[in-house]
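Enquirer: Okay, here's the prediction I keep looking at, along with the sequence it came from:
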Amino acid sequence: MATAGLTYDEVMAQSAQAKPQQGLVLDEAFDVIHQDDDKSEEEDFEDIEVEIKDDYVGRCTSVFVQYPRRVVVSILLITVLAMYATYLDNFSITVPSPYDWECPDDEYTLLRDAMMSAEDEADESKALTTRGDATFPFYYFYDSEPWNRDANCDGGIFTPQRLRAMCLAEEILTSNKEYQEDYCLLVNGTCATRSASVLQFFYDDAPCSLLDQARIDQGWAALQGNVFFVDKHAFQRGYACKARSIIYLGTPLTGYDETSKIGDDQALEMQEKLGSVMEQALWRSYDMEGHTLNSKYNQAARSSGMSVLWFAQPLAQREFSRLVNEDFLVAFASVLFVWCYLMYHLGSCFVGSMAMLQISVSLPLSLFFYRVVFRISYFAGMQILVVFVILGIGADDCFVFVDAWKQSLLLHDDTHKRLQYAYARALQSMANTSLTTAAAFLATAISPIMPIAAFGIYAAICVLMNYVLAMTMLPAVLIWHHNSSKCCTCSRTEIVEGGTCVERYLTILSWRKKIIAKILVLVLGGLSCTAAYLASRLEPPREPEEWFSQKHMFQQVADLIGGSNGGAYGANEDQAYDAFHVVFGIEGVSRDDFDPYVPSKRLASPDYVAIDLYEAQDAFLQACHLVETFAALVRPNTTLCFLREFQQWQTETYASTAMDRATFDSRLALFRDSTQPSNKLHGAWKAPVGIVNGELKYVRIDGRISMTQGAAIDERKKTLRRAQKLLKKIQQLDAPFLRPDKAFQVSGAWLWYETQVALVRGLTTGISIGFPVAFLVLTAATRNVILSLYAIVVIGCVVSGVLGLCYLLGWSLGIRESVAGVIVIGLAVDYTIHLGHMYDHARFHAHLATRDERTAYALRKMGRTVFAGAVTTAGAASLMFACQLTFFVQMACLIVFTIALSISLALGLYVPLLHVIGPEREQGNLWFLWRRLCPPKEKAAASEKRAASWRLDPVATTPAPRGLARPPSAPASVDSPPYGGAEA
């Protein structure tokens, strides 16, 4: 109805001119609900509302009408109490750990936990000295031809000026007091600063002076064959364009008795103390400046015509946390945008501000249930994404309710009756969208990948909580505003229904026997099929996930050393490859009280199986030989077989290998405590020789996988299959004392492979859950299988379109795409549900039967509302383009495109589909079919009689619509076709 801007009196004056309808109006059960042709519209609605005044809607709305301020204040007070309870529960932002993205119940995760828990139980090795293990590398990269600058590599990177610049860069770290006293790698009690630096070939321990060409040539000659330090084509070319160094940070630190792991207390200490000092010193040295939302690492560090880059895991963790906190500030900009749009669309500063407050309140209340009630402690960057999503969803709910409230002016001037109308309409419409959106988010909750599951749970709670607040706080706000004697100067009241754009669109759809509508259905349907084909070609990522932008220093480092092609260098150090282990003596693990939401705190206990290494020495050496020689599995010279070194040490120390069992055990313990592995990948024998409380419990063979860390999923799968074949050969050894049948192999590479597989499986599982749930909710909401089928097809087109865009952009099926593929169902379903609900609403409440009138009714009632919801959701998400982490930037792209595609297909495909082949009268109505097939026995005869009359009576065949269901300017007449179409 084109009544935008009309006041209540104007609408009622126009409506009074309409002639009363004649004919019989039937409900779904063929019961007469309007038979008195002389009764006015106002009397009709009065009779209806007298019947519902005492139901739950009437009771709820009476509370809002009588006590609006108390309701609002009570909700805000509850929110404050919930926030305080969350604070008392020690809520904090989770520090990322390397275990977060693992599948906690996967076979290889359990095997890794068994091995690591056994290592934790093992007795400390006395040979492990303070800071004697080269645990964390601090990388320096020097590039004379960086990708983001025009540079000439002629003559190479090893010139006097550039070598001196390299020396000064590394001296910033090596001359640092904290580094020298607390963190440097100690070799024989002395800091080993250049043991893995390219400068060892040129400077030795000399100061950073300008070298002459003869010394440089001598250093270049000594460097020949050491491909690790220069780019892969340097020796073929005759000069190097890139170079790199490593300065190791040693552990265990003073006060600790074991080597550090990423995320533990030692790593956090280095991150906070050394990391902050080093960052500031390096930034000052290279005049790197930045500000909020523009990291200093986005600036180039240059010296002597070359680019200087550095990287260390403690610095990366520190930078990631910093960027997450800064990117969260963008959420405040999104709040401001949605707030302004709410005030504009709702026509009131007060209502818009309170609606924004209602949306904001849903976040801490949801956090209370998430953290305190459900005991989920993980809250990190993924949950921040919920803020951007819930802003759009919450605004959409506000638009639905407030627009229904404004449109109630067409029917009543009584405040309670108006609220009853708006509440009843919004209650079902918002419940439909909230349930489907929450179900789509909960579909991610079954993911074995904890951050994705936690994100889905929190998002679903937020959606449901926002719905509860929209049905409690928002109606009280509307009554408060309505009753207030002081009106805001920016407040305006108008009836929002239809509008010029809606009427023009309806005219276009109906032009020349709906030819435009038919073309839209065919074209958009064909494009959706093409998008579905492209989406089917998505594959898991072949490269590591990118978390920083291309201009960020750490991403440039990742590109230099990573990737499926091995990066720019000829070889990486062995530590850059995943470790590989073959373990004997452990058969399982017990993880009592394991909390999947705190994976870094694993309370595991290994289950040992008895072995006798004294009797199984030959078998163990055979296993070492199999690991070393198995094709394309373990890198050369990385296999650590402790028994070989033990026998060699025994020969050198005792001149004989003959001994009894007691001597073997005592000498093995002495060897473990007095020597260190020749392979510098290990600082002590604690892990490979598992002596627990003085008794040998397990032994293992270590190595490094030959596959790069950035390998594609197919290569990972092939390498895993080779490792499984190796294990079968080991298990076939005739060595009952070694129990090879209980042996297992494990590597960190397998854990990430299972994560990649879980991402793909999670997407398909999420979609397989989200679509049926959406279909069931749609069917329950409309009780019309045809409407639901059309809607689910359109939602499928949206999902296909989004994933097809990912393929066109060259993205892979990684973390972002897997999450977005399921989220998109929840975001895409809103607009089609609203329009479908209004299409059905036209049949039951407005008593319209033809598809033309019901489509027009749906657009006039809900077209403006769904468009406003799309604007707020897309607008809030679009501000994430200002974020620094690529995760948020790409999610912004996905959400904005999802919303744009959803509203486009809802209005451009779903509406034309309804306009062309939408259900008419009772077509597809499940309740109608049920009543026809199984009518109540006592009313069967009467129902059949009424049905026959309905079929034969030309007036009753198309139940007369109420006057308010059509534009006042075109009153109905008994002499004209009942629905404005050609008379049957």
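Expert: That came through fine. Numbering: from 1, shown residues only.
Enquirer: From here on, just use CA atoms for contacts and neighbour counts.
Expert: Fine.
Enquirer: Am I right that Arg716 falls within a helix?
Expert: Yes - secondary structure assignment places Arg716 in a helix (DSSP: H, G, I helix; E, B strand; the rest coil).
Enquirer: Relative to Gly814, how far out is the closest residue to it other than its chain neighbours?
Expert: Leaving aside its sequence neighbours, Arg716 sits nearest to Tyr753 (Cα to Cα, 6 or more residues apart in numbering; 6.4 Å). As judged by Cα to Cα, to the nearest Å, Tyr753 and Gly814 stand 12 Å apart.
Enquirer: Same check on Tyr831?
Expert: Using Cα to Cα, Tyr831 is found at 27 Å from Gly814.
Enquirer: Looking at the two, which has the bigger crowd around it?
Expert: Higher neighbour count among Tyr831 and Gly814: Tyr831, with 29 against 22, using other Cα atoms under 10 Å.
Enquirer: adding another structure so you can compare the two:
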Amino acid sequence: MLFLPLAASTAILPYFHSVENLKWNREYIEIVAMDFGIKSTLFDEYLVHDMWLMATGIIFILFCMWLYTKSLFLTMVTIIGIVFSLGIAYFLYVLVFELKFFPFMNLLAIVVAIGIGSDDAFIFCKVWFKMKQEEKDRSLTHLLTDTFHHAFVSIFVTTLTTSVAFMASYVSSVTAICCFSIFAGTAVIANFLLMVTWFPACLIIWEKSCFSKDGISQSLFFTCLNGGYCSRIISSPINMLTWPKCSTVDKLWNSREKYLLNCVINLRYLWITILSGIAVGSIVIVLFYPKLKLPDSEDFQLFASSHPFEKYDFIYKDHFYFHRESCNSESNYELPLRFVFGVLPTDNGDHLDPTNLGTLELDPEFNMSDPISQVWLLKFCKNLKREPFFKAMMGPLLPNCYIETFLKSMQRTCSDFMSGQDRSPCCKSSIFPFSPDVFDKCIIQEMADIYETPSEFLIPGVAGPKFSKDENPTIKAVVVEYVSNYSYSMSYDVMNEFFNEVETFMNKQLTTAPKGMQSGWFVSELKFYDLQKELATSTMYAILLSMGLALAVLLFSTLNFLISFYAILTITFSIFVTIAVFVLLGWKLNILESVAISTAIGLTVDFSLHYSVNYRLCPSNLLNNRQAATSFALSYMAGPALMAAITTGAAGAFMLPSFILPYIKIGMFLVIVMSVSWLYATFFLGSLLATIGPQNHFGQFSYSKLYRRLKGKPSRDRIRSQPTNSSISDTQELETLTDKSLKTLSKSSQKSYKCGVSHNRVLSDQSPSATSAITIIMADEY
């Protein structure tokens, strides 16, 4: 062990960096841990230094979006929309909500906004391209209307569920979690507003810039969907900004999508069995063994476990006597018993600002001079000393339960033979319980005598009566304090046993307390225990509230109980599998982990909701065949969901080489939650819908008034969708969808079908919540 003659301050940060670059192994000696007292300062430095990892992830997301949308313009528009949504959220957070505290956890909302924003952009582009392919002769207005109606449902439902999942964390009493819930939920809502206004407008600008009136591509900056062929490359430096839509790339992507559809539908029983088994095992891991454990250290880990600062704090420091002595560790620190009367247990400070502690509120009913209160407090102290958690103390316990000391002092003789002083009425001439006048006068003299005791015998603490500061001081509060036979522990079970035992005693005593003493309460060194307890309860409440709100949104949007139940089951399995992976990795439910779980709920619901909503958007003529309806939902959403999972997961993977633990855990969290949620949404939910999904409108409800209103009016699409040279009639379209083709679809293990969207609508057979977005779907062989 080596002590350096250096002060633990930010001034030695350069010295640490020089030591950091030295070899720590010299034959038989190795430096395994160190403590320079600059842990927080170094964390702030690494926090800025490792931002390049996040920037690298954003660049990768840009590349993936460019690859998928085939347009650098749309890619930049999406990123700008994400930046705008974060800016709007920060503006509302600081200037409108007037929140002063901005915790580090809020930075996680950046990754959330990137994942959700790119997901919405992928969905909008996917629907737009499909509409263009199927409705080549329609105007941009009609194309945008059809695209907007179809994409709006998925984007709105996922935005609503994701935002309420974040907002549900507001039930927590942990300030950092509450602030994160507000900022993340606001960012999601702002992103939605931009995706239904900013992005469609930019999409039209992009489309109009692609072609001239004669249909010839005229833009160098915009790359357009041009019949599946590569755009003409003109020799110009700006062509480096384009990503031509080559048929080879399209065929490769379409073959993967075709393979995915076949894999889900043909192996559906296998996927249900395997993924259900994994989910059941995860439930056992999370709830039974080894379980999601609460933190057992007050030290908040900032760096990786291999860092010398963390090794000292978590492994070596408790081996040194000087550290145990200074920190009052478990071996010599008994938990205090503090009972407060006269102060109301209310927190009127700003719960979202940890620096605002509020003001003290006194109990207007408190009256210590009342004889009944004197008798009850004396009895309370005697009962306390008979409890098993009470520990006898040595020395003069003068102020600990001051009523006992005061009662003894009142047994003195009224005449002092040494000084000749007359102590009346503060002597044995007064009978307990004392009258209010005698009590108020004598208690001041008694406490003055106590505090004149030499410090070798008594060091006044928080115990005893607390007086007002007016001319005639009176007792405004009383603190009774002793020590317990419980030692301070970071174990939740030990501290919970201590708290419940003392709290039960306190509540029992208050049942017999007079009116002026009934607002008393118990407190001890319970800050870390309170954090543990709040994390355990509020995280569970947030999960249950988020799942309930997600189910309500699903029922509202699909109006089908079975589809909603399957989606919630999938989301529940995804959450348990994700948390089980965290448990196996050794994570404990600290603040960062609680925020991660809340974020996991918000991110996990997206993919399942996309598939569920699009299963309902499938037209009624396909709903009599589960495999056809599932194929429709997957064909629309599998691509965007996969790209969203890849981009968000990759952004997390780029953060893994970081020096600081929060970045590492955020990266691991994003990789795990994206992988698990996409896997279960695509393979488990897709298999469920293909196997036992509702068909022929089974379990489907409707808004009867809206339904009759829509049915009674002629559809404007029926009026404007007259057969032309470039379109086919309803009869011709329906003839292609024969029973033979549906039968082949359900049994084929080698063929895949592509769902195309027609411009003719069917309003009467659809759920009114989605009627404006429903189109006739063709099942054509690939």
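Expert: Right, received. Where do you want to start? Since this is a predicted model, take the numbers as computed values, not measurements.
Enquirer: count of neighbours near the equivalent of the residue nearest to Arg716 of the first structure over in the second structure?
Expert: Under the alignment (TM-score structural alignment), Tyr753 of the first structure pairs with Tyr529 in the second structure. Neighbour count of Tyr529 of the second structure, defined by other Cα under 10 Å: 23.
Enquirer: repeat for Gln445 of the second structure
Expert: Neighbour count of Gln445 of the second structure, defined by other Cα under 10 Å: 12.
Enquirer: Return the residues in contact with it.
Expert: For Gln445 of the second structure, the contact set (Cα atoms under 8 Å, 6 or more residues apart in numbering) is empty.
Enquirer: which stretch of helix or strand covers it?
Expert: Gln445 of the second structure belongs to helix 436-451 when assigned by DSSP states H and E.
Enquirer: and that helix, how far out from the chain's middle?
Expert: On the basis of Cα atoms, centre = their mean, to the nearest Å, helix 436-451 of the second structure sits 54 Å off its chain's mean C-alpha point.
Enquirer: mean shift between the helix or strand just after that helix and the first structure?
Expert: Counting by DSSP H and E, the element after helix 436-451 of the second structure in chain order, helix or strand, is strand 464-467. In the superposition with the first structure, the average deviation recorded for strand 464-467 of the second structure is 4.5 Å (mean Cα distance after the TM-score superposition for the first structure).
Enquirer: could you say what helices and strands strand 464-467 of the second structure packs with?
Expert: Secondary-structure packing of strand 464-467 of the second structure (3 or more Cα pairs under 8 Å, 6 or more residues apart in numbering; DSSP states H and E): strand 475-487.
Enquirer: which residues sit in contact with the residue nearest the centre of the first structure?
Expert: Taking Cα atoms, centre = their mean, the centroid of the first structure lies closest to Val819, which sits 4.6 Å from it. For Val819 of the first structure, the contact set (Cα under 8 Å, 6+ apart) comprises Thr444, Ile452, Leu763.
Enquirer: quick check, nearest of those to Gly526 of the first structure?
Expert: Closest approach to Gly526 of the first structure among the contacts of Val819 of the first structure (Cα to Cα): Leu763, at 23.8 Å.
Enquirer: neighbours of that closest one, just the number please.
Expert: Count around Leu763 of the first structure with other Cα under 10 Å applied: 23.
Enquirer: Let me see the contact set for the residue lying closest to it once chain neighbours are set aside.
Expert: Leaving aside its sequence neighbours, Leu763 of the first structure sits nearest to Ser818 (Cα to Cα, 6+ apart; 5.2 Å). Applying Cα under 8 Å, 6+ apart to Ser818 of the first structure gives the contacts Leu759, Val760, Gly762, Leu763.
Enquirer: where's the equivalent of Ser818 of the first structure over in the second structure, which helix or strand?
Expert: Using TM-score structural alignment, the equivalent of Ser818 of the first structure in the second structure is Ser594. Element membership for Ser594 of the second structure, per DSSP H and E: helix 591-617.
Enquirer: hang on, isn't Pro826 of the first structure packed against Ala440?
Expert: Small correction: residue 826 of the first structure is Gly, not Pro. Yes - the criterion here is Cα atoms under 8 Å, and Gly826 of the first structure meets it with Ala440 at 5.1 Å.
Enquirer: Look at these two and report which has more neighbours.
Expert: Under the criterion of other Cα under 10 Å, the comparison of Gly826 of the first structure against Ala440 puts Ala440 first, with 29 against 25.
Enquirer: Tell me how far the residue nearest to the centre of the first structure lies from Leu385 of the first structure.
Expert: 11 Å.
Enquirer: what residues are up against the closest residue to Leu531 of the second structure other than its chain neighbours?
Expert: Spatial nearest neighbour of Leu531 of the second structure, excluding adjacent residues (Cα to Cα, 6+ apart): Val174 at 7.5 Å. Contacts for Val174 of the second structure were tallied using Cα under 8 Å, 6+ apart; they are Leu531, Glu534, Leu535.
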